[in-house]
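Enquirer: coords below, sequence missing:
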């Protein structure tokens, strides 16, 4: 039995290792291709290891394009992501607290409307939003990318509602007896207890904001305001030769924050999603 169990465990881990390599192969290919000459990247696409290692791709990519260093685009992305993440977390937590703990007229109706927005494709609201922001004079600014996040996000609201429902109502009653109002109850009792859900929402908001391309393409037209998603696209030129090497190099650079965030905060993602499915 011991030998049989050992063989099963070995085969299991070999299968997982092979599957993990299969999932990571596109990233590995991207990393290796960032050290190849631009003109040979797709010619030698079947060869993973570069014949000639071109470290200059990273230098060229970091120098940027359009007269702007790539550091400018990273700073733009960090500003947009930081502001939108704060907005998503604060607004979604407040709305979730209202749905989970407060009683008001039409609560079920508004909750259903909110959940329906999860099934509403962005393409449906894309043009109305563009017209609205155009009338407000917000085009070519980060406002259309940041301000809507301060009105909540349906997925984060639902996640936090499920988490708040796991908190015993007796804690609310005890805090109320001690003189806590609704708002003080929220930030003194509820917020510390839903920290895993808040961390999960923050991580997802960071991911979605960092990789967002459609929003900046719609609203930004000054290269100095571009985030990294649009900066990478600038390395491609249909009229001249595209600098694939520099683009792949900077793609690796832009992946680093994503990997770092996931590596250090993956436990909050698992805890936040798994616990939100429980009921108190």
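Expert: That came through, no problem. Predicted, not measured: the structure shown is a model, and the values here were computed from it. Numbering: from 1, shown residues only.
Enquirer: only C-alpha atoms for contact and neighbour calcs from this point on.
Expert: Will do.
Enquirer: Find the residue closest to residue 245 in space, skipping its chain neighbours.
Expert: Among residues not flanking residue 245 along the chain, residue 38 sits closest, at 4.7 Å (Cα to Cα, 6 or more residues apart in numbering).
Enquirer: ignore the last one, residue 226
Expert: With Cα to Cα, 6+ apart, the residue lying closest to residue 226 is residue 73, at 5.8 Å.
Enquirer: In this structure the one you found contacts residue 234, no?
Expert: No - applying Cα atoms under 8 Å as the test, residue 73 and residue 234 come out as separate, 11.3 Å apart.
Enquirer: ok, structure two:
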């Protein structure tokens, strides 16, 4: 009994140490956001500020050249929420088609769709840029939003796995009641794949919110920048970098991600675990 308790204590101690090591950079960034500018890198290991101040949040929120940081947050929410909504709907629709609708060549097409998971993003980056440049979409949100309205293979597979686990008897009962393909999708399938929808929402929100290279590639006006590019503006090799303002706005940029994770954590775990069991 004592040996079992000792193993439990050592296990939790090890997990605690690993957890602290992983979370320490976030704690350090949070602490630095409340430090006076000149003291951030002095005794950097100290998480307790020598002098507590909110000036970093004030200066950071003021932004650059009349563009305050609230504009960057607004842009990020516009891009992220619109792209996420499109991805959720199209992934559910395509997954439903593969899981429930019979058509010629479905197995081959599904295999081709899943195989595109092996395709590196760098391969399609240049052709996409040339295409978007040709149709005049550079310096707009269209290249960042509209491609998300075409379902991604990862989310198609996620939806497919969930829908496969829904008894087909429900579809048959709905058909007896006069429901068609679209009615079954909206009234039967969507309410029963809520964990998959929320999992898609979380992942797509994270990936779009933190995307740096996409906005850097397509956006040219500072007033259209999302938060990821707005943070980069704090770092200027030709002048003095406002580290305090950068850390303060970095903390604020983490809040939407943290809130979503806390609120939907149960659905995220359920979605991932169930996807691995079904099929």
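Expert: Okay, I see it. Keep in mind the model is a prediction, meaning the values are calculated, not measured.
Enquirer: that older thread, when residue 73 and residue 234 of structure 1 are compared, which one has more neighbours?
Expert: The neighbour count for residue 73 of structure 1 versus residue 234, taken as other Cα atoms under 10 Å, is higher for residue 73 (22 against 17).
Enquirer: other SSEs contacting the helix or strand that one falls within?
Expert: In this assignment (DSSP states H and E), residue 73 of structure 1 forms part of helix 70-101. Packing partners of helix 70-101 of structure 1 (3 or more Cα pairs under 8 Å, 6 or more residues apart in numbering; DSSP states H and E): helix 56-63, helix 143-146, helix 154-164, helix 195-211, helix 228-234.
Enquirer: Of all those helices, which one is nearest residue 81 of structure 1?
Expert: helix 195-211 (5.3 Å; Cα to Cα).
Enquirer: which of the residues in that closest one are buried?
Expert: By neighbour count with 16 or more other Cα atoms under 10 Å, helix 195-211 of structure 1 contains the buried residues 196-203, 205-207, 209-211.
Enquirer: what helices or strands is it leaning on?
Expert: helix 70-101, helix 154-164, helix 228-234, helix 244-275.
Enquirer: mean deviation of the second one from structure 2?
Expert: Mean deviation of helix 154-164 of structure 1 from its aligned counterpart in structure 2 after superposition (mean Cα distance after the TM-score superposition for structure 1): 0.7 Å.
Enquirer: and what of the third one?
Expert: Comparison of helix 228-234 of structure 1 with structure 2 after fitting gives an average deviation of 0.3 Å (mean Cα distance after the TM-score superposition for structure 1).
Enquirer: Can you state the residues of structure 2 onto which that helix aligns?
Expert: Helix 228-234 of structure 1 corresponds to residues 227-233 in structure 2, going by TM-score structural alignment.
Enquirer: what's in contact with that stretch?
Expert: Residues outside stretch 227-233 of structure 2 that contact it (Cα atoms under 8 Å, 6 or more residues apart in numbering): 64, 69, 72-73, 75-76, 209-212, 215-216, 222, 246, 249-250, 253.
Enquirer: at 10 Å what do you get?
Expert: 60, 63-64, 67-77, 208-216, 219, 222-225, 241-242, 245-250, 252-253 (Cα atoms under 10 Å, 6 or more residues apart in numbering).
Enquirer: which of the residues you listed count as buried?
Expert: Using 16+ other Cα under 10 Å as the burial test, these include 60, 63, 67-69, 71-73, 75-77, 208-212, 215, 219, 223-225, 242, 245-250, 252-253 as buried.
Enquirer: And for residue 110 of structure 2, the neighbour number?
Expert: 16.
Enquirer: pretty sure it is touching residue 157, no?
Expert: Yes - with contact defined as Cα atoms under 10 Å, residue 110 of structure 2 reaches residue 157; the gap is 9.0 Å.
Enquirer: Next, show the common contact partners of those two.
Expert: Joint contacts of residue 110 of structure 2 and residue 157 (Cα under 10 Å, 6+ apart) are 95, 98-99.
Enquirer: Return every residue with contacts to both of residue 73 and residue 234 of structure 1.
Expert: In contact with both residue 73 of structure 1 and residue 234: 64, 223, 226, 228, using Cα under 10 Å, 6+ apart.
Enquirer: Please name the spatially closest residue to the residue sitting nearest the centre point of structure 2 (chain neighbours excluded).
Expert: The centroid of structure 2 falls nearest to residue 206 when counting by Cα atoms, centre = their mean (1.3 Å). Using Cα to Cα, 6+ apart and skipping residues adjacent in sequence, the residue nearest residue 206 of structure 2 is residue 257, 6.7 Å away.
Enquirer: count of residues packed around the one you found?
Expert: 15.
Enquirer: Tell me the counterpart of residue 214 of structure 2 in structure 1.
Expert: That one, residue 214 of structure 2, aligns with residue 215 by TM-score structural alignment.
Enquirer: check contacts around that match.
Expert: 126, 130, 142, 144-145, 209.
Enquirer: shouldn't residue 241 of structure 2 be in contact with residue 38?
Expert: No - applying Cα under 10 Å as the test, residue 241 of structure 2 and residue 38 come out as separate, 11.5 Å apart.
Enquirer: Now for residue 105 of structure 2, how many residues are close by?
Expert: 8.
Enquirer: and of the shared contacts of residue 110 and residue 157 of structure 2, the nearest to residue 47 of structure 2?
Expert: Closest approach between those and residue 47 of structure 2, by Cα to Cα: residue 95, at 47.5 Å.
Enquirer: do you know how far the residue mapped onto residue 242 of structure 2 from structure 1 is from residue 43 of structure 1?
Expert: Taking TM-score structural alignment, the alignment pairs residue 242 of structure 2 with residue 243 from structure 1. Distance of residue 243 of structure 1 to residue 43 of structure 1, given as Cα to Cα, to the nearest Å: 15 Å.
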